[in-house]
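**Student:** Dropping the sequence and predicted coords here.
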Amino acid sequence: MVEVRAQRASKPVTVRAAAKINLHLGVGRVRDDGFHPLDTVYQAISLHDDVTVEVADEDALTVDGPSHVDVAGVPTDASNIAVRALAEVSCGSRHRVRIVKQVPVAGGMAGGSADGAAALLAHDRLHDLGQPDDVLLAQAARLGSDVPFSLVGGTARGRGRGELVEPIDDAGSWWWVVVPAAVGLSTPEVYRHFDRLRPDAPEQPAEPLDLLAALAGREPVRLARALHNDLEEPAIDLRPELGTLIERGEAAGALRGLVSGSGPTCVFLCDGRDGAMEVVAGLSEHYDVVLPAVGPVAGAHVLA
């Protein structure tokens, strides 16, 4: 925890942070500390959470969202990552936090990480702390592996546990269709199943060289061929219906379907906006929630 002297707090600050998908997720053999080395390419897409922070007499947290986002399982106590983010920098104030979610809960799209990043930035701006980017990123890394990327946004490569983030120049505009699952999937269990299925996994994961070249070329078909997720096999083995979903999405016209991160949300790369709308229409015959999205979009930022 870092202690700072807060300036006079102004009006409430609202920060928007985007969902992430993994265009490449290479996973290495589990280390002695229990973590897996990762080499991943993140992209922020246009599903987002908004986090509002204001000074209050007592600490409080509320979570809301549209009907298709089940917020019932999101904690509203000190275990919530947004509350833990505020505790990273002690300024002696109490806060009221409101989270409005659009990112699927427990869907492998780093919605919790987005909330943590948004709370860090909102707190910094609320109290006019002016912390440099490297300090905010260090705070984010202590909260979780995906939180630094939620600050950075755009398209970026992550290494280590995913927390060492290097932005990638991505001038493309990529259209996606997102299908969340009604029931979440435990990330630790997916990693454990990866270990069972891949006892011979390499110490260091494969580098995303083909994918980086596809991004530079701005060619959707080439990018579709380069998408990769080492956790897709264990996720589908645990939840076979995810494989059926991917087959349906590709049959509806998607260039490629992929489990997002550790799942269970699946994402589909499409050939432009019109192609995405066709896939939305096709999958809506089978699934209640089918969402178009575009990427890359900005990382955590203050709403005017």
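**Tutor:** Nice, thanks for sending it over.
**Student:** C-alpha only now, for contacts and for neighbours.
**Tutor:** Will do.
**Student:** ok, and the closest non-adjacent residue to K11?
**Tutor:** Of all residues not flanking K11 in the chain, E54 sits nearest, at 6.9 Å (CA to CA, 6 or more residues apart in numbering).
**Student:** can you pull the contacts of that neighbour?
**Tutor:** K11, P12, V13, H95, R96, V97, L126 (CA atoms under 8 Å, 6 or more residues apart in numbering).
**Student:** what's the neighbour count on A304?
**Tutor:** For A304, the neighbour count with other CA atoms under 10 Å is 6.
**Student:** do you know how far it is from V13?
**Tutor:** Distance, A304 to V13, by CA to CA, to the nearest Å: 9 Å.
**Student:** do the same with A117
**Tutor:** From A117 to V13 the distance is 13 Å (CA to CA).
**Student:** Those two: which has the busier surroundings?
**Tutor:** Using other CA under 10 Å as the criterion, A117 and V13 rank with A117 on top: 36 against 24.
**Student:** Which helix or strand lies directly C-terminal to the helix or strand harbouring that one?
**Tutor:** Using DSSP states H and E, A117 sits within helix 111-126. Following helix 111-126 in sequence order, the next helix or strand is helix 133-143 (DSSP H and E).
**Student:** for that following helix, which positions count as buried?
**Tutor:** Buried residues in helix 133-143, counted by 16 or more other CA atoms under 10 Å: L136, L137, Q139, A140, A141, L143.
**Student:** Structure two is appended below for comparative analysis:
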Amino acid sequence: MSHTAGRVSVRVPAKINLQLAVGALGADGFHQIGTVFHALELTDLLTAAPADSLSLSMTGAESAGLPADQGNLAWRAARLLAEHAGIPAHVEFAIDKRIPVAAGLAGGSADAAAALLACDRLWQLRLPAAELTALAAQLGSDVAFALLGGSALGAGRGERLRPIEGGARFSWVLAVAHGGLSTPAVYAELDRQRGPDQARAASDPDAAVAASGVLEAVASGDPELLAGRLANDLQPAAIALAPYLAQTLAAGQDCGALAGIVSGSGPTCAFLARDQAHARTLARALEDTGVCRQALAVTGGDARATVLA
């Protein structure tokens, strides 16, 4: 299989979880979840070029301190795809990092998805979408959704996806925290809070999400309706590990958000706005409070992975 002569650039969106129901800890050490993923118009840019080895460099506002070796999901994605195709993992990655790190926004998963798409094009593999999705699921729970984008119902560990047809666009403000949170640590805290019998775990996370009305709210496009459907089983655990999140959520409500939620395992808080103008006003007000490092007005619901070259 020959390499192409040119470069391939890919943008893949961040995500938030509009609902996240977490089941009991399984014997395999993982939790089954039911969730509604929602892709945001906030992206990293990954560029892949032909090379004689595998290398990775990063620039951008959110690149500080990130690994540029096998500790990076994009690197691991290239290795996995090359092994699957039976070819050397020869590619040079350059990532312009804009998605906040360890923030509950799946920035690492977005980069892994971008690497799969870019290398598939660069190496002229032309793998079917289902094959790329299966590889994505091996890399992490959110990588498959990063390939899909839009809004989708997630099951299993998040890798089993059903697109929400006709899902509407919504306006959000992301309150980016000064620090990060470890996803495994947040899940461990959730298990500690629930106790040995796991009595407070969702017995059927998929059914919990389906019964909540969130799917209908997403399809309706009505932010007032969606505001009453946002929920996250991980939020109490994230607040326990990062108590300042309670202050951030309260500040968002005080500034006029329709609703607020910790995104995924945190520590980013996502605030729902009526429209883009409201989101811009809300972002300025939140930044003025000083409760977050940055407040970003974004839209979500139809963002997709985009191959630029």
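**Tutor:** Perfect, thanks for sending it. None of these values were measured; they are calculated from a predicted model.
**Student:** just to revisit the earlier point, which helices and strands sit right next to the helix holding A117 of structure 1?
**Tutor:** When contacts are defined as 3 or more CA pairs under 8 Å, 6 or more residues apart in numbering; DSSP states H and E, helix 111-126 of structure 1 packs onto strand 13-27, strand 38-56, helix 81-88, helix 133-143, helix 147-152, strand 301-302.
**Student:** For M277 of structure 1, which of those is the nearest?
**Tutor:** Closest approach to M277 of structure 1 among these (CA to CA): strand 38-56, 15.1 Å.
**Student:** so where in structure 2 does the helix or strand following that closest one end up aligned?
**Tutor:** Using DSSP H and E, the helix or strand that directly follows strand 38-56 of structure 1 along the chain is strand 60-64. Strand 60-64 of structure 1 corresponds to residues 55-59 of structure 2 when matched by TM-score structural alignment.
**Student:** Over to stretch 232-243 of structure 1?
**Tutor:** Counting by TM-score structural alignment, stretch 232-243 of structure 1 sits on residues 235-246 of structure 2.
**Student:** for stretch 266-273 of structure 1, same thing?
**Tutor:** Using TM-score structural alignment, stretch 266-273 of structure 1 pairs with 269-276 in structure 2.
**Student:** what's the answer for stretch 99-117 of structure 1, then?
**Tutor:** Going by TM-score structural alignment: stretch 99-117 of structure 1 matches residues 95-113.
**Student:** again, but for stretch 289-299 of structure 1
**Tutor:** Going by TM-score structural alignment: stretch 289-299 of structure 1 matches residues 294-304.
**Student:** ok now do T187 of structure 1, which residues does it touch?
**Tutor:** With CA under 8 Å, 6+ apart, T187 of structure 1 has these contacts: G108, S262, G263.
**Student:** what about 10 Å?
**Tutor:** A106, G107, G108, H193, L231, A235, G261, S262, G263, P264 (CA atoms under 10 Å, 6 or more residues apart in numbering).
**Student:** Tell me how far N232 of structure 2 lies from N17 of structure 2.
**Tutor:** 8 Å.
**Student:** cool, E224 of structure 2 as well?
**Tutor:** For E224 of structure 2, the distance to N17 of structure 2 - CA to CA - is 17 Å.
**Student:** quick one, helices of the stretch 151-300 of structure 1?
**Tutor:** Taking DSSP state H, counting those that start in this stretch, the helices of the stretch 151-300 of structure 1 run over residues 187-197, 209-217, 220-226, 232-238, 241-251, 272-283.
**Student:** Tell me which of those approaches V177 of structure 1 most closely.
**Tutor:** Among the helices of the stretch 151-300 of structure 1, helix 272-283 sits nearest to V177 of structure 1 (CA to CA), with 6.2 Å.
**Student:** once aligned to structure 2, how far is the closest one on average?
**Tutor:** On superposition with structure 2, the mean distance recorded for helix 272-283 of structure 1 (mean CA distance after the TM-score superposition for structure 1) is 0.9 Å.
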